[in-house]
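In: could you look at this predicted model? Sequence included:
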Amino acid sequence: MPSRFDWHHHDVEDELFLVVAGRMKMALRDRDVIVGPGEFIIVPHGTEHCPEALDGECQVLLLEPNSTLNTGNVETEKTRLTLERLD
């Protein structure tokens, strides 16, 4: 079953999503982009988007500044104000 995030945008930061495993649909207001393993998409700042794991789970390497709020301009139960660090 697909796992969908929330519609949001980031005022300042661009985001790069690199799919490591699984498939992701990046919903944009004017189109959907399917991203497979080894592929990536860059979402420019100000662009509303809604990532979705198409196969229930998708492993993604997300590159963005550490100041970026994961839900951008909205706060929901998925918002993480404190990020975990991998040491």
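Out: Now that the structure is in, tell me what you want to look at.

In: from now on I want contacts and neighbour counts done on CA atoms only, so please keep to that.
Out: Will do.

In: show me the contacts for the spatially most central residue of the chain.
Out: The centroid of the chain falls nearest to Pro51 when counting by CA atoms, centre = their mean (5.0 Å). Applying CA atoms under 8 Å, 6 or more residues apart in numbering to Pro51 gives the contacts 4-6, 24-27.

In: got another, please set it beside the one above:
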Amino acid sequence: MDLNAKFDLFAEHWSPKLVAHLNDYEVKLVRIKGDFVWHTHEETDELFLVLDGQLTIQLRDRDVILGPGQLFVVPRGVEHCPRADAEVKALLLEPAGVVNTGDAGGDLTAVVERI
């Protein structure tokens, strides 16, 4: 699969797109820009792999800054808030059905579509 070709199919930010399944997990691509919402996923960890740009994952006790080729796993139940000053392209790996805004809900909650 050509991930760059998949990214060419969408431009919106904070709207993950499903590109593959791995057992009970979903592989999603997302464009990130600006601030997201503080949230948690009580039942699962969440993996962020940066493909392009610089992503900051804010935690209550520190910031994790990721560049291309770097990943971070947010442990289940840990409150976090992704943000990016300029656009980031990232890959997410999480169990099927995980809601992007976790327990926070709101306007940025995405309906995931397959591309």
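Out: Great, that's in hand. A quick note: this is a predicted structure, and the numbers were derived from the prediction, not measured.

In: can you find the partner of the residue nearest to the centre of the first structure in the second structure?
Out: Under the alignment (TM-score structural alignment), Pro51 of the first structure maps onto Pro82 of the second structure.

In: helix or strand for its match, which one?
Out: strand 80-95 (DSSP states H and E).

In: post-alignment, the helix or strand following that strand versus the first structure, mean distance?
Out: Next in sequence after strand 80-95 of the second structure, counting helices and strands by DSSP H and E, comes strand 113-114. Here strand 113-114 of the second structure, set against the first structure after superposition, deviates by a mean of 0.5 Å using mean CA distance after the TM-score superposition for the first structure.

In: and strand 113-114 of the second structure, which stretch of the first structure?
Out: By TM-score structural alignment, strand 113-114 of the second structure lines up with residues 84-85 in the first structure.

In: please apply the same query to stretch 36-45 of the second structure.
Out: Under TM-score structural alignment, the match for stretch 36-45 of the second structure is residues 5-14.

In: span of the matching stretch from start to end?
Out: From its first residue to its last, stretch 5-14 of the first structure covers 17 Å (CA to CA, to the nearest Å).

In: what sits against the aligned residue in the second structure for Phe40 of the first structure?
Out: Alignment note: Phe40 of the first structure maps to Leu71 in the second structure; criterion TM-score structural alignment. Residues in contact with Leu71 of the second structure (CA under 8 Å, 6+ apart) are 47-50.

In: now the residues you listed in JSON lines, with neighbour count?
Out: Listed next are these as JSON lines, based on neighbours: other CA atoms under 10 Å:
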{"residue": "Leu47", "neighbour count": "17"}
{"residue": "Phe48", "neighbour count": "22"}
{"residue": "Leu49", "neighbour count": "20"}
{"residue": "Val50", "neighbour count": "22"}
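
In: what is the nearest of those to Arg31 of the second structure?
Out: Looking at the contacts of Leu71 of the second structure and their distance to Arg31 of the second structure, the nearest is Val50, at 10.1 Å (CA to CA).
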